[in-house]
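> Sequence and predicted structure below; questions after.
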Amino acid sequence: MKRKRHSVLVLLAGLATAIFFSVLVAAFNYRTGLDDLNISLSAAGTRLGEKLAQHEAHLTALAAVVRMGEQEQTDSVRGLAEAIASFYPRITEIATIHVEGASAVMTRYDQPNDRVEEQNSAELPVLTTPGSTVVRSQTGDVQHYEIYKLVAPGLYLLMKIDAGGLVADGLVPHDYGYQLWSEETQLINRPLRASTLLTATRDLDVKSASQPFRLEMSRGFRTTELLPPFVVLPLLLLLAAAFYLLVAFRRAVRAEQLQERRAALLEQETKLAHAGRVNALGEMASGIAHELAQPVAALLSQSQAARRAIVIERRDILEQALDANVREAKRAGDILGRMRAYIAGGASQLETVPLERALTETMLLAEPDLARRGIAVDTVIASGDRLLRIDTIAFQQVFHNILRNAAEALAGQDDPQISIRAEASGNQAMLTITDNGPGISAAALPHIFEPFFTTKPEGMGLGLPLCARLIEKMDGSMEAVNVGGARIIVRLPLETA
């Protein structure tokens, strides 16, 4: 496991180094691409500025020729316009516009035959200073724009230019995207021709007195451009190796954890087996101590009575004492026999007993101790003639234990009381024993039937678990609740007619 962990750490360190180197290579290539973009943008801006300057020179030359005579339609203007249109195809129209009031007459010179058109002078831009120019994009046709130059009052010179021709001669690299703007109007938009991982965009204002344009240029970066194969392939191999080692390491860790869990489970099973043996021994000792206390005390009392009968020569009292001793000895033998059967896992010795009789006999055993402690007992038995099928000795053992716990909880309590209620509910008898003591804490309540759990300083935590198991062997159940004091509820099946 240590060797695998060391190998994983070494490989991860190598992978981190490879990733760092790849990032450096990608950053260098990206920076190089940005430099190329800036160089291309600067060269394109310079070339575009030269073309815009040509437009200004053409306008100046045409304006000079137009001002030479009173009539615009001269052979000189026509010849110069035809020459310009022939050498510069992007200039698609050259015309003069003569304004007379609300109307204007436009004469085109870019074709062999002049063409005269009339238009509304309100559609012309307002220019007041001779020599001034204005650029206006054509409505509905953003690929073209128009330059108006005021030659003289009421006389305009018009040049219409195809904006696409400004970049038609390789001004921008073929794999770049670009946009050309005239103020807020987009004249050209050519997006990148291929999908890329990253895109960088730069813009440049082209300086021109008559044509204030902005050129934006975009360049894409493909994955193979940022991370060449000689970088990607080793990185992929390292990633694959790292993934393989991580999977193997995780499997090894899981196997080790599984072994640890199995070892812990085996240890827990051993502890549980030991606890089971201790629990059985404790239950046996507790049951014997509980049940034999009454017969032994009765034997001692009757033996003392027999001795007094001998002294006073009362044969009748002596016979009664000896008969009682015989009964209690048999009772002690029955208790030991039933405990032996319980430890050996034998079946309970069930018998049919009326509900009232079962409780009455049980109370005869417990009343002397309760009276000695000054505890008042209120017993109510309903449907006392209904028959229980119980192990009488075990039944008495359970209730003797419950009553003793209640008596101990009432120690030092003002006006200690125990209430016993027995009633039939369907095919079950429900017996409740309630005391007016402090009750069971909320933290302890869910655990009181667990072996070895106790709230008493001197307790072993075996009494109530033993009682619960004895009741279960009679097909019954036990539960505990708080009702101010503690209440134990025992449910046992009733014999059906």
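Done, it's in.
> From now on I want contacts and neighbour counts done on CA atoms only, so please keep to that.
Fine.
> Wait, residue 93 touches residue 162, no?
No - using CA atoms under 8 Å, residue 93 is not in contact with residue 162, being 9.4 Å away.
> and residue 290, what element?
helix 229-312 (DSSP states H and E).
> Run the angle between the helix or strand that that helix is followed by and helix 229-312 for me.
Scanning forward in sequence from helix 229-312 by DSSP H and E, the next helix or strand is helix 315-343. Between helix 315-343 and helix 229-312, the angle comes out at 170 degrees (axes from the mean of the first three to the mean of the last three CA atoms, to 10 degrees).
> buried sites along stretch 248-255?
residue 249 (16 or more other CA atoms under 10 Å).
> before we move on, what about stretch 410-423?
Buried-residue list, stretch 410-423, by 16+ other CA under 10 Å: 410, 416-418, 420, 422-423.
> got those as JSON lines, with distance to residue 440 columns?
Formatted as JSON lines, the buried residues of stretch 410-423 follow (distance: CA to CA, whole Å):
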{"residue": "410", "distance to residue 440": "12"}
{"residue": "416", "distance to residue 440": "16"}
{"residue": "417", "distance to residue 440": "16"}
{"residue": "418", "distance to residue 440": "15"}
{"residue": "420", "distance to residue 440": "18"}
{"residue": "422", "distance to residue 440": "22"}
{"residue": "423", "distance to residue 440": "24"}
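> Check it against this one:
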Amino acid sequence: MKGNWKAGFAIWLLLCLLTAIAMGVWQVRQLHQHYNDTFYTLQRTLSNLLTQNETFLPLLSGDESLETLRHKFPQVVAIEKIGERPLQGERVEPASDGRYWLYNPYRRTRFLIDLQEPLNQTQPFHYLALTWHQQVVVQRGDKQAGSFWQWRQQLTHPLQPFTLQAEANPQWQQLPLLPMLLMSGVWFALIATVLVLLHGRKEKRQADERAHYYQHSRLNALGEITAGMVHEINQPLTAIQNYVHSAQRLVAKQNYALLPDALTAVLTQTQRIGDLLKRFRDNVSQKEVQLEAVNIVELTSRVASLLEREIRLGQIQLRTQFLTGSERVCADALWLEQIFHNLISNAVQAQQGQPQGMVSVASARDGEQVEIRITDAGPGFSDEALAQAFMPFYTTRKEGIGLGMPLTETLILRMNGQIALSNLPAGGACVTVRLPVAKE
């Protein structure tokens, strides 16, 4: 949101600048139009006066009363009789104070003409002049170098060939500051509204994406839990199937003496399934785990009994070494049995196809923890497996679903332990599990 406001502020500044430029240009154009209209209005006024001078004054004898004449032609301020003058000579002679003499050689009369009044009524220009053959007849203001606007118009009258000139500069202080400020406020309100709407849409989109993500995560978690249940329950079901087949063979051989042991083993596995389902339910509901002292020597023996058929068929030699003080850990018995069952089963399966195999389970005391190492003589972990073994659904076996190791890590972490994977220098895989030592 902060980045959006910065971008919005930049856009607002740009719009304010463009608005100020546009309104300034518009005002300057309006001012120029006003000056232009004023100049050409003055030109028409002067042209009318000059036309009067050339049309009516030649008809006067010069004996008329000046007062009566000024009533009709206020620009005439004096009348004088003159001597003989060339008929083709100049009819204009500049005088002082913005006046000039207009000659009528036929009547031997001259009229003093004053054009200051129309020029005095024109204020916008800082320079205004009426010239005759480059000679200034009337001037208002001073000529400036580099004037912004300039006008020059020839007054086409044969007897009075004057040129009207004017200069002006824009009145920058007259630019419309208040409208500019109002437009800046309008732009700010508009941009703020757009940013708020965009932020609202973004928040809604993010909320929808989060809802979709959470829904997807819940579905993934449900699938992962279901797959984990299938993975873990499959082990006791397989054991039950093996015990039932053994019982069938005993019945076929009429060797009923061993049937109770087989049935007891089946009952044990069904109870294990029930315990697994209860543990899954507790895991999902995140109930606090109840840790207790677990003897890993007895637990390893029990797991070896469950995997007896796989170990025998794979020709695997199971070795154990539990140093003094490392036989008991603080853990959940069922969870730790699941972990041992999974790790030893993986080690057995990793050596399929080898003439002989070996699985070693060893433990040693390390301060307040017990370090348990499960190793095998198989090919070891690949670099990819070392990096991704604990990722859900990662597996190197075609029949695997990739949930055994992630579930193992989860259970160990909930029991305040750690797990690490490595390869032995001489070959083979090594899984190191560290759990708190059980208090006496």
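That came in fine, so what should we check first? Since we're looking at a predicted model, the values are computed, not measured.
> before we move on, back to that, so what secondary structure elements neighbour the helix holding residue 290 of the first structure?
helix 2-66, helix 315-343, helix 392-409, helix 463-473 (3 or more CA pairs under 8 Å, 6 or more residues apart in numbering; DSSP states H and E).
> okay, those in CSV with distance to residue 190 of the first structure and mean neighbour count next?
Formatted as CSV, those follow (distance: least, CA to CA, whole Å; neighbours: other CA atoms under 10 Å):
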stretch, distance to residue 190 of the first structure, mean neighbour count
helix 2-66, 15, 16
helix 315-343, 95, 16
helix 392-409, 93, 20
helix 463-473, 87, 20
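> Using CSV, lay out the ones you listed together with distance to residue 149 of the first structure.
Shown next, in CSV, are those (distance: least, CA to CA, whole Å):
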stretch, distance to residue 149 of the first structure
helix 2-66, 7
helix 315-343, 121
helix 392-409, 114
helix 463-473, 111
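> so which of the ones you listed comes closest to residue 243 of the first structure?
helix 2-66 (9.6 Å; CA to CA).
> so how far is stretch 257-268 of the first structure off the chain centroid?
Centre-to-centre, stretch 257-268 of the first structure and its host chain are 30 Å apart (CA atoms, centre = their mean, to the nearest Å).
> In the first structure, what stretch matches stretch 295-303 of the second structure?
Using TM-score structural alignment, stretch 295-303 of the second structure corresponds to residues 354-362 of the first structure.
> Tell me which residues are up against the matching stretch.
The contact list for stretch 354-362 of the first structure, computed with CA atoms under 8 Å, 6 or more residues apart in numbering, reads 381, 383-388, 392, 396, 399-400.
> one more time with 10 Å, if that's ok
352-353, 363, 366, 379-390, 392-393, 395-400, 420, 422-424, 429, 431, 494-495 (CA atoms under 10 Å, 6 or more residues apart in numbering).
> same deal with stretch 254-274 of the first structure?
Against stretch 254-274 of the first structure from outside (CA under 10 Å, 6+ apart): 1, 248-253, 275-280.
> among the contacts of stretch 354-362 of the first structure, which are in helices?
Judged by DSSP state H, helices contain the following of those: 363, 366, 392-393, 395-400.
> now for these, which pair is the farthest apart?
Longest span within those, CA to CA: 366 and 392, 14.7 Å.
> Kindly state which residue of the first structure is aligned to residue 263 of the second structure.
So, by TM-score structural alignment, residue 263 of the second structure is matched to residue 326.
> Contact partners for its match?
Residue 326 of the first structure touches 299, 320, 332, counting by CA under 10 Å, 6+ apart.
> and residue 388 of the first structure, what pairs with it in the second structure?
By TM-score structural alignment, residue 388 of the first structure lines up with residue 329.
> what about its match, neighbour count?
Using other CA atoms under 10 Å, residue 329 of the second structure has 26 neighbouring residues.
> Kindly report the same for residue 248 of the second structure.
Using other CA under 10 Å, residue 248 of the second structure has 14 neighbouring residues.
> same thing with the one 3 residues further on?
By the measure other CA under 10 Å, the count of residues near residue 251 of the second structure is 14.
> Check residue 290 of the second structure too.
10.
> ok, the closest residue to it other than its chain neighbours - contacts?
Using CA to CA, 6 or more residues apart in numbering and skipping residues adjacent in sequence, the residue nearest residue 290 of the second structure is residue 332, 6.6 Å away. The contact partners of residue 332 of the second structure, by CA under 10 Å, 6+ apart, come to 289-294, 338, 411-412, 414-415.
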